[in-house]
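Enquirer: Please find the sequence and the predicted model below.
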Amino acid sequence: MRTVRLFIFVCSIILSLSFNVLINNPDKDKLLIEVITYVMERGHFNPKKIDDTFSQNVFRNYINEIDGQHRFFLQSDINNFKRYQKEIDDQIKSSQISFFNLTYNRLISRIKQVEGFYEELLLTPFDFSVKDSINLNFESLPYAQTLNGLKKIWRKRFKLSTLEYYSSLKEEQISNFTQDTTYQIKSDFILEEQARAKTKENIVNYFDIISDVERKDWFSIYVNSITTEYDPHSNYFAPDDKEKFDQSISGKFEGIGARLQKKNEKVEITEIIVGGPVWKAKALEVGDIILKVAQKKEAPVEIGSMRLGDAVKLIKGPKGTEVYLTIKRVSGLIEEVVITRDVVELEESYAKASIIIKNKKLYGFIELPKFYIDFKDQNSRNAASDIKREIELLKKRDIKGIILDLRNNGGGSLKTVVDITGFFIDKGPIVQVKSTGGRKDILYDEDPSIIWDGSLVIMVNEFSASASEILAAALQDYERAVILGSKQTFGKGTVQNIIDLNRIISGGTHGDLGAVKITTDKFYRINGGSTQLEGVRSDIIMKNQYSFIDMGEKDQKNPLIWDSIQPARFSKWSNHSNYEFALKQSSLRIEKNSNLLLIEEQALRIKQQQEEYIYTLNYEDYLSELDENKKIAKKFEILKDYKSNLFFEWIPDPKSPIDEMVKEKKSRWIESLEKDLYIEEAVNILEDLNINLNTRPLAQIKK
């Protein structure tokens, strides 16, 4: 199996590094640079030469990451940093970090300076009658020359923010007076003061967040400026980031099942996760504030002054253990709550299905947000097992076709995508893989059974990436499914593996080093082409709001190139004879669809707005622009009001708990499906695929 080989490949890197790397440097940051560089040079699919060009790119990207909006640095700082512009490569090779230390110390100093003067900038009222504007095209703007120049930049930004609040308050006031003529109108002076206070509140919150960012977090940004120079998907994961990545891939974690936010030194419950320990015990409510956290037989710890991430670490823990929370209820009551931690599943990450009813015929709809799997427990639920279960449930309803929605699915497990693709074909190749060193392999579906052999439509968009593209490409090459969606998918044709750095450096004297996600393979379609940069081109193109926005792999920094290899041997699907007919009929419908023409116009408008960087600071001009935008937006309101003639019926998961919250979420989901014109066209395509062309009169076929 290819999955075993991938595992062996990663282990071979780890073992070779464990025996060959000699580390005598006690400094953890320097150690990280040395180990990560070693891993990238020997494990990356396309290692780069670390030279002056590499150095200049790292320099530019790192400075942009830490202060790309010119909030803190002066031009003199940038000039000072530039002496390292062609020396970062030498520092990487010698595991030195003087460049990082210089930028970090200066950044912290500048942040403190801004934090020290921003309040004085908000003491004086803003005059919105003055003709003025602000340019937010940071790539073309120089840094401030002096501290006074930096203050002027911040003052202008505050003015823009306050103008937006001021305008909203004016509009709200007019609305209130229209509804109630006894409403007390406030003066413009008071409204400006209130708007300025809101701006101040936001900047206070901003600096609260900034204060939580530690040196190690800034260093992670520096390290990632190095790894992403190899390609956009090679990243360093600090220990906390690795845990979040594992959670995103598996769709679950161990804890209490509540989402938190920190504001004004308070850790507040913002959401209760359905099915989690808190939900089952009805122990907490949204709005409750956690004051203290204690483990069994330990003293409670106040968490208000902690970083949110550190507070979450105290609250989360292994399944079956208890955590003691001192809670301040919304009512003001303070009490201690004991919660037994458990596995919390994030249902929004998992596949879900619905029945679609049209003309008394039933069709199946499956939405898959990602190709999830728990690498620590591969026998637990994963995308493949869930999709198989959903198909079996749909088949019991005698459906006439299936729509698999991969829109916004950014990928995930390679194993699950091979398994899922196999549900729709007999047996044969799914994807070809070329690994570091040039070794080629083909991943097969070796199971001759077919879970679904009926009509099939795959929905994609510009955000369908990686594993989504493997599935769509394979089923397109087999002519097993019709691919419906954007002109092309994202275009990520690479495979990454995770290398635990703690397995490289023995002894653990430096603490948790984190991990590296490194690009080790490229995958290719069974027809030999790559999805890298090119993505999967839809059989039927339906434009959406983002059709003219550059957001694919080809628009990222340092993507790997497109290439091709020898095709694999495979036979196309032969169980339907009107594939071309369905494509032609769909094209005819789309040409006449007035809503799609409007969506294309809206997409061009969004493109235009993205290219606008100059914002007025004059109230009258701001109002004129606002009115113009409202007029344009009103033209597109018809799209919000759209509702198809399809009827949707949610299929509940028999294993998942159901309460009013779950019903409300599913109701909103169904409502969104009813308003989705892309799904309507997918159903039309299924109808066309099912038509028996030999028994239908020509007039009926033309519709």
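Expert: Cool, got the structure.

Enquirer: CA only for contacts and neighbour counts going forward, please
Expert: OK.

Enquirer: And the helices in the stretch 601-703 of the chain?
Expert: For the stretch 601-703 of the chain, the helices defined by DSSP state H, counting those that start in this stretch occupy 619-635, 637-641, 660-674, 677-690, 698-702.

Enquirer: Identify whichever of these lies nearest to residue 481.
Expert: helix 677-690 (9.8 Å; C-alpha to C-alpha).

Enquirer: what packs against that closest one?
Expert: strand 402-405, strand 456-460, helix 579-591 (3 or more C-alpha pairs under 8 Å, 6 or more residues apart in numbering; DSSP states H and E).

Enquirer: circling back: point out the most buried one among the helices of the stretch 601-703 of the chain.
Expert: Ranked by mean neighbour count, the helices of the stretch 601-703 of the chain are led by helix 677-690 with a mean of 21 (mean count of other C-alpha atoms under 10 Å).

Enquirer: what inclination does it have with respect to strand 456-460?
Expert: With axes from the mean of the first three to the mean of the last three C-alpha atoms, to 10 degrees as the basis, helix 677-690 and strand 456-460 are set at 150 degrees to each other.

Enquirer: so helix 677-690 versus helix 579-591, what angle?
Expert: Using the same axes, to 10 degrees: helix 677-690 against helix 579-591 is 150 degrees.

Enquirer: now what about helix 677-690, what contacts it?
Expert: Residues from elsewhere that reach helix 677-690, judged by C-alpha atoms under 8 Å, 6 or more residues apart in numbering: 363, 400-403, 455-457, 459, 484-485, 542, 576, 578-579, 581-583, 585-586, 642-644, 646, 673.

Enquirer: now do stretch 335-352
Expert: For stretch 335-352, with C-alpha under 8 Å, 6+ apart as the criterion, the contacting residues are 251-257, 273, 275-278, 281, 283, 316-329, 366-370, 372, 383, 386-387, 390, 651.

Enquirer: okay, now the one to match up with it:
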Amino acid sequence: MEKPAADNRQLISLIMNGFNAVHYAPQPVNDAFSGKIFYEFIKRIDYNKKIFTQKDIDQLSKYKTSIDDELNDSSYEFFDAVMNLYRNRIDMAYRYSKLSIESPFTFSDDESIETNSDKLSFAPDSNKLKDEWRKYMKLQVLQQLNDKLVSQQKAMEKSDTVKAKSFDLLEEASRAMVKKNNEEFFSRVHELEDNDFMAVYLNCIANIEDPHTEYFPPIQKQNFDIQISGQLEGIGAQLQQRDGEIKITSIVPGSASWRQGQLKANDVILKVGQGNAEPVSVEGMRLDKAIQLIRGKKGTEVRLTVKKPDGNQLTIPIIRDIVVIAATYAQSVIINSASQKIGYIKLPEFYAPVDRKGGRSSSDDVKKELQKLIAADVSGIILDLRDNGGGALVEAVKIGGLFISSGPIVQVRQREGKPNVMSDTDPAVVYSGPLTVMVNENSASASEIVAAALQDYHRAVIIGSDNTYGKGTVQNLFDLDNLVSRQQNSLPELGTLKITIQKFYRINGGATQLKGVVPDIILPDPYAEIPNGEKEDKYAIKWDEVTPARYEPWNATYSLEILKSQSEKRLAANPSFQLIKEEADDFKEQSEHTSYSLNYKKFTQQQAELDLKQKKYDAINADSELLKVMNLDVDLSRVNADSVTAASNTQFIKNLKKDVYLNEATQVVLNMKQE
């Protein structure tokens, strides 16, 4: 028997009480809080500003300062008012979209459309909204048409037997595809129940506390079994749905996506295609439904059309496969450079035995890799924490302790009281030689703790992009069903609440929150000018500092200023890094220009220019071999144990050989050795 829907008043009461009781920095529930909920909820259900008009917003504005009173009373009049209006307006939007695509478009008109909703205002009335839908549908057709014309041209260049289809036929086919996608979009919206929207509403409230505080509604039996994190077995990615978009939050090490290499964190999935079949738009689709499209049998192809952070669209083919477990663990290789051997350790995440890793811990594994590299007589070591989103805090403390004598690694504070200093208590130093730590904008949480500690001790040189992600908080999960008296199984399930309960501080006293870790040596990054990280979320918990812990800096034998000067000279003479700087400037320009021409000639010219630029930047990774990389002799039997592991290892080595960032980190370690 299916359980009834959860009682919304009870849910609101439990959630608000939870924030007040345990959240690290609970927000005051006042008129300002009310106003944030007002705008956030409307934004999330009408993220493109194509459902409501400004008149509708004005009509709803009477609730702008009363939602806080509703929350204190566990009521939801604002939610009901929005939903009543939304159901009416979604039908109107459907009629406008359907009408606009019935006849062929005229692409000779010189008009444009703004695609960044933050730059848009709500349409003043229904007539203007109708025209906005016309332009929106026209853009969809234009994009489809351009793709078909480009594909046709490529096919004709490959074979003389391919016959060209007329512009009118391709336009008709493009319009038919957009019409199909549009019908599916509105069908999905109509399938959503008030409970689905209530989950969105409750998450608006939670995310205003801070971006990592979330409400997870019950996972119903009709939804297939996925983890709350959204981890996929088919391609190996973690997804999050926010503001109508399905975004990649991380790539699972050893997965099909990880091996393919093009799918990255912060990519937004627009369409999902099965092999060569026409792709399906996932705009407005529930996350679990989108995941059903992405998952599939091992060996089959899924094609993801994604929007990159700079606004460019890319179709990525991925062959579904199992996760190669060995690639999720710490692993090391040798880099032969300038007649010296440099050790390299890749740590994808800070795993612990409780993380279903077969009893293995990342600290034990890193220690073993260090010992193997020391036995191989390396001159220096590189610890790679790029794209490492964190994990077990205790593992970060232990790993930091491998490189120092006993001492503090991180400070952790509850919302009340003094910080608790977490220290390495083992006086032994596993490795005391030259050390660099590689980070990037996706290094977060536990990665930032290790990098910050080694930087504060002057134990390692941190090298990477402008700064790390800046997530300096800890969350805990609370099962709401355990917080209420439940006498029979027929009672509704309530879901789970994730609440931020702690905050990290460096041993020098500064928080890693927002600021992250600024590397000692900063390398150019393609997305350096694109807003990214915790600091870009307006509801993020603020940075602050506490009293520094007592610690003794490492007696460094290198001059950081000299190392930086040497690196700057190499970067200036390196064509790849100069190209990366150009790419960063172009990405910034592209991300700011979000208006598209709806004139066919201008649109296709714009797309051709973007494609040409991308081909130029593809040369960054075109070098066949920058580094000589090889497995340690003691690892050869393991990495060749079976064909899947061997193939994964081959790809791992191949990528390292072409890695311009690793090449620079290697030079820095060599310079440290020389001083």
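Expert: Received, thanks. Just so it is clear, the structure is predicted and the values come from calculations on it, not from any experiment.

Enquirer: Provide the TM-score value for the superposition.
Expert: Their TM-score after superposition, calculated using TM-score structural alignment, normalised by the length of the second structure, is reported as 0.80; 604 aligned residues with a C-alpha RMSD of 3.8 Å.

Enquirer: related to what we said a few turns ago, with distance to residue 338 of the first structure and mean neighbour count as new columns, can the helices and strands packed on helix 677-690 of the first structure be given to me in TSV?
Expert: Putting these into TSV (distance: least, C-alpha to C-alpha, whole Å; neighbours: other C-alpha atoms under 10 Å) gives the following:
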stretch	distance to residue 338 of the first structure	mean neighbour count
strand 402-405	41	25
strand 456-460	45	25
helix 579-591	57	16
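
Enquirer: And the strands in the stretch 151-300 of the second structure, which stretches?
Expert: 214-216, 237-242, 245-251, 268-274, 280-281 (DSSP state E, counting those that start in this stretch).

Enquirer: would you list the helices and strands packed on helix 677-690 of the first structure in a markdown table and tack on distance to residue 531 of the first structure?
Expert: Below are those laid out as a markdown table (distance: least, C-alpha to C-alpha, whole Å):
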| stretch | distance to residue 531 of the first structure |
| --- | --- |
| strand 402-405 | 19 |
| strand 456-460 | 14 |
| helix 579-591 | 22 |
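
Enquirer: Could you point out the longest strand of the first structure?
Expert: In the first structure, with assignment by DSSP state E, the single longest strand is strand 515-524.

Enquirer: and that strand, which stretch of the second structure?
Expert: Aligned using TM-score structural alignment, strand 515-524 of the first structure spans residues 496-505 in the second structure.

Enquirer: average offset between that stretch and the first structure?
Expert: By mean C-alpha distance after the TM-score superposition for the first structure, the fitted stretch 496-505 of the second structure averages 1.9 Å away from its aligned residues in the first structure.

Enquirer: Need the residue closest to the centroid of the first structure.
Expert: The centroid of the first structure falls nearest to residue 410 when counting by C-alpha atoms, centre = their mean (7.5 Å).

Enquirer: dump the residue contacts of residue 507 of the second structure.
Expert: 408, 409, 410, 411, 453, 456, 548, 549, 550, 551.

Enquirer: Can you tell me the SS state at it?
Expert: coil (DSSP: H, G, I helix; E, B strand; the rest coil).

Enquirer: what number of residues lie near the closest residue to it other than its chain neighbours?
Expert: Spatial nearest neighbour of residue 507 of the second structure, chain neighbours left out: residue 549 (5.0 Å); criterion: C-alpha to C-alpha, 6 or more residues apart in numbering. For residue 549 of the second structure, the neighbour count with other C-alpha atoms under 10 Å is 20.

Enquirer: And residue 549 of the second structure, what's its match in the first structure?
Expert: By TM-score structural alignment, residue 549 of the second structure lines up with residue 568.

Enquirer: Superposed on the first structure, what's the mean shift for the longest helix belonging to the second structure?
Expert: Ranked by residue count under DSSP state H, the longest helix found in the second structure is helix 126-158. Its aligned residues in the first structure lie a mean 2.6 Å from helix 126-158 of the second structure after superposition (mean C-alpha distance after the TM-score superposition for the first structure).

Enquirer: hang on, the earlier thing: tell me the helix or strand right after the longest strand of the first structure.
Expert: Per DSSP states H and E, the first helix or strand lying C-terminal to strand 515-524 of the first structure is strand 540-541.

Enquirer: In the second structure, which residue range corresponds to that following strand?
Expert: Against the second structure, strand 540-541 of the first structure falls on residues 521-522 (TM-score structural alignment).

Enquirer: returning to that earlier point: redo the helices of the stretch 601-703 of the first structure as a markdown table? Include distance to residue 492 of the first structure.
Expert: As requested, those are arranged in a markdown table below (distance: least, C-alpha to C-alpha, whole Å):
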| stretch | distance to residue 492 of the first structure |
| --- | --- |
| helix 619-635 | 33 |
| helix 637-641 | 31 |
| helix 660-674 | 27 |
| helix 677-690 | 24 |
| helix 698-702 | 38 |
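
Enquirer: Out of the ones you listed, which gets nearest to residue 137 of the first structure?
Expert: It's helix 619-635; of the helices of the stretch 601-703 of the first structure, that one is closest to residue 137 of the first structure (C-alpha to C-alpha) at 18.7 Å.

Enquirer: so what corresponds to residue 40 of the first structure in the second structure?
Expert: Aligned partner of residue 40 of the first structure by TM-score structural alignment: residue 19.
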